[in-house]
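Engineer: generate a structure from the sequence data that follows.
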Amino acid sequence: MNRNVLGQSAAEVLHEVFGGTDGPVLAATPTGSLVRPLAQVADDLDDPPPVELFTTEQSAKDLRGQAPVATKVAELLASDDDPVRLLPPGLRATAVVTPDDVVAIARTADQAAGLPAASSLASSLRTQYREAFADARSALFRVPPRSTVLNTVATELGDEVAADVDAFLTVMESLDAVSLSEASTAFVLGGARHECELYRIRNTVEDAGFASQATVTRRKQLLERAGFVTTRKRAADIGRPRQVLVVPDDAPADDPERIVESVDEMEA
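Structural biologist: Just a heads-up that it's a prediction; the model follows:
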């Protein structure tokens, strides 16, 4: 890339940068400002290059606290053991490092720009970033990709349940902070819409690497107290009757956006 890239958002700039390479891409985001643009790229590009994320400890913590967004970012991450690592103090630019370029990302309130390094500097900058990443500590990012989660739900509970879980997670992306525990709400609500057995929901969420069975149980109890779900018994072929999640007739809200808003207000 030998020209500046202008766009209305950082996501547009990343589209241009990512579209010009087969990867891998190293995204340095000291303030976390590239997190949501990366999630948008994961949504929009059919075959994005693998990404390694270079960020600060606080930004990594913030990303884990935006679980629905983090599942989108995880779609892009390289398959090595530590694709998210901690920036050293000497590197604090928001930049994207490709095999051919180093592009600084600058933003204003209504515009973004990708500013490639001069060719005389690009090679040494790439080496500096790559060597720093190789030596950096892991950020311990353990969030599964959205597609992995949804494929697990579809396999275990059905495509319609997976679609509802995705709808709830997508609405949650607009919230400032949603932990993996809080995001488990999506599975309880999606399962209740299709009268899934509670034990199967718990197993599925744990199998997807999203949250523990105990976390799902706590979310179910919270949502039950608030009137969004209830349970009834279903006879089993062997053993005791199963608990089945259902949506009560007098539930406070019915569409994903209103439900997520209501639960968020309840927890504020």
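
Engineer: okay, CA-based contacts and neighbour counts for the rest of this
Structural biologist: Noted.

Engineer: residue 82 and residue 240, how far apart?
Structural biologist: Residue 82 sits 44 Å away from residue 240, going by CA to CA, to the nearest Å.

Engineer: this protein: helices as residue ranges?
Structural biologist: 10-19, 35-44, 57-64, 67-76, 119-135, 146-157, 159-172, 180-183, 185-193, 198-207, 213-225, 256-267 (DSSP state H).

Engineer: for residue 93, which of these is the nearest?
Structural biologist: Comparing the helices of the chain by their distance to residue 93 (CA to CA), the top pick is helix 119-135, with 10.7 Å.

Engineer: chain center to the closest one: distance?
Structural biologist: Once both centres are worked out by CA atoms, centre = their mean, to the nearest Å, helix 119-135 turns out to sit 28 Å from its chain's centre.

Engineer: please identify the buried residues of it?
Structural biologist: 122, 126, 129, 132, 133 (16 or more other CA atoms under 10 Å).

Engineer: please give the structure of this sequence too, so both can be compared:
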Amino acid sequence: MSAETNALDEEFGDTINSLFEDADSVLFVNPAPDVFRTVMTSAAAFDNELPTLRVLATPDVLKSSVDDFILASRISDLVDRGRLELRTTTDIARSSLLISDDQIISVITLDDKLTGLRSTDDDLVENVRSTFDDDWESGEEFNLRTPPLTRVQETLREELGNEVEEDFMMVFESVDRIPGEDDELDEVAISLLVGANNEVLLYDISKWGEDTGVASKATFSRTKTRLEDRGLIETEKVPIDVGRPRLRLVLVPDDLEDIDSLADQVTA
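Structural biologist: Reported below is the predicted structural model:
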């Protein structure tokens, strides 16, 4: 039996990547929100073949984490690829653990930085994994409603054009988080702003949003009105052969190059 227990000195993200490199499967138990975000972000950015990930967390942790569209869409990608499963339980009273076939990492916070304690004791790893495998089997499946980021990108290109998709990703990659409806600069506001930058029809982008699962047409309409009230977008009537005229979105600022300034205006 080989055993090793030590503090991990390297950056926590490097620790996670090293674990992913060596493991076929990883069980992630009771993550704190910041630990969950770090591990999921590392998984989404992992370049090599990702091990199968299983997450067993409290419902509150998963619900609060997926309020952020950036994180949720990347998690949804992992689920869509068959690399991640999420389950919930309320019966966890332990620290955050990452458990692979041959090691355990207990995640802790020291001086406001994530680090961990690693053990490769064969008997300990086997006993801990067996215990939490049982907990996993009794957990409840967590349904993630956010669409995968790859689907968002593909459908934007196909339905609204490359320029809209490129603008969306420019904003997406310029911010750390995109919170939910209660905050001003959410995924719907960003979609409308990049749509206005490319003068697309409100009907087209709201239909795309509803079909893709980003948000309902009603949410797009409410957000459009809010952005109009802020003086960020305008609409122009476009006559059609039958029925009421459609509305074309127009961005009041010249373009989307100054992302920070635009974000400040939206959230002011």
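
Engineer: so which of residue 82 and residue 240 of structure 1 has more stuff around it?
Structural biologist: Each of residue 82 of structure 1 and residue 240 has its neighbours counted (other CA atoms under 10 Å); residue 82 has more, 18 against 10.

Engineer: what sits against the more buried one?
Structural biologist: By CA atoms under 8 Å, 6 or more residues apart in numbering, the contact set of residue 82 of structure 1 is 138, 139, 140, 141.

Engineer: just give me the match in structure 1 for residue 85 of structure 2.
Structural biologist: Aligned by TM-score structural alignment, residue 85 of structure 2 pairs with residue 83 of structure 1.

Engineer: burial count for the closest residue to its match other than its chain neighbours?
Structural biologist: Excluding the flanking residues, the one nearest residue 83 of structure 1 by CA to CA, 6 or more residues apart in numbering is residue 52, at 4.8 Å. Number of residues near residue 52 of structure 1 (other CA under 10 Å) recorded here: 25.

Engineer: which residues touch the equivalent of residue 52 of structure 1 over in structure 2?
Structural biologist: The alignment partner of residue 52 of structure 1 in structure 2, by TM-score structural alignment, is residue 54. Taking CA under 8 Å, 6+ apart, we find residue 54 of structure 2 in contact with 25, 26, 27, 28, 84, 85, 86, 87.

Engineer: I'd say the third one and residue 53 touch.
Structural biologist: Yes. Between residue 27 of structure 2 and residue 53 there is a contact under CA atoms under 8 Å: 6.1 Å.

Engineer: farthest from the middle of structure 2: give me that residue.
Structural biologist: Note on structure 2: the largest C-alpha distance from the chain mean falls to residue 241, namely 40.9 Å (CA atoms, centre = their mean).

Engineer: quick check: stretch 165-172 of structure 2 compared with structure 1, mean distance?
Structural biologist: Average distance, stretch 165-172 of structure 2 versus aligned residues of structure 1 after superposition (mean CA distance after the TM-score superposition for structure 1): 2.0 Å.

Engineer: centre of the chain to that stretch, how far?
Structural biologist: Centre to centre, stretch against its chain (CA atoms, centre = their mean), the figure for stretch 165-172 of structure 2 is 15 Å.

Engineer: so it matches what in structure 1?
Structural biologist: With TM-score structural alignment as the criterion, stretch 165-172 of structure 2 aligns to 162-169.

Engineer: same question for stretch 205-219 of structure 2.
Structural biologist: Counting by TM-score structural alignment, stretch 205-219 of structure 2 corresponds to 201-215 in structure 1.
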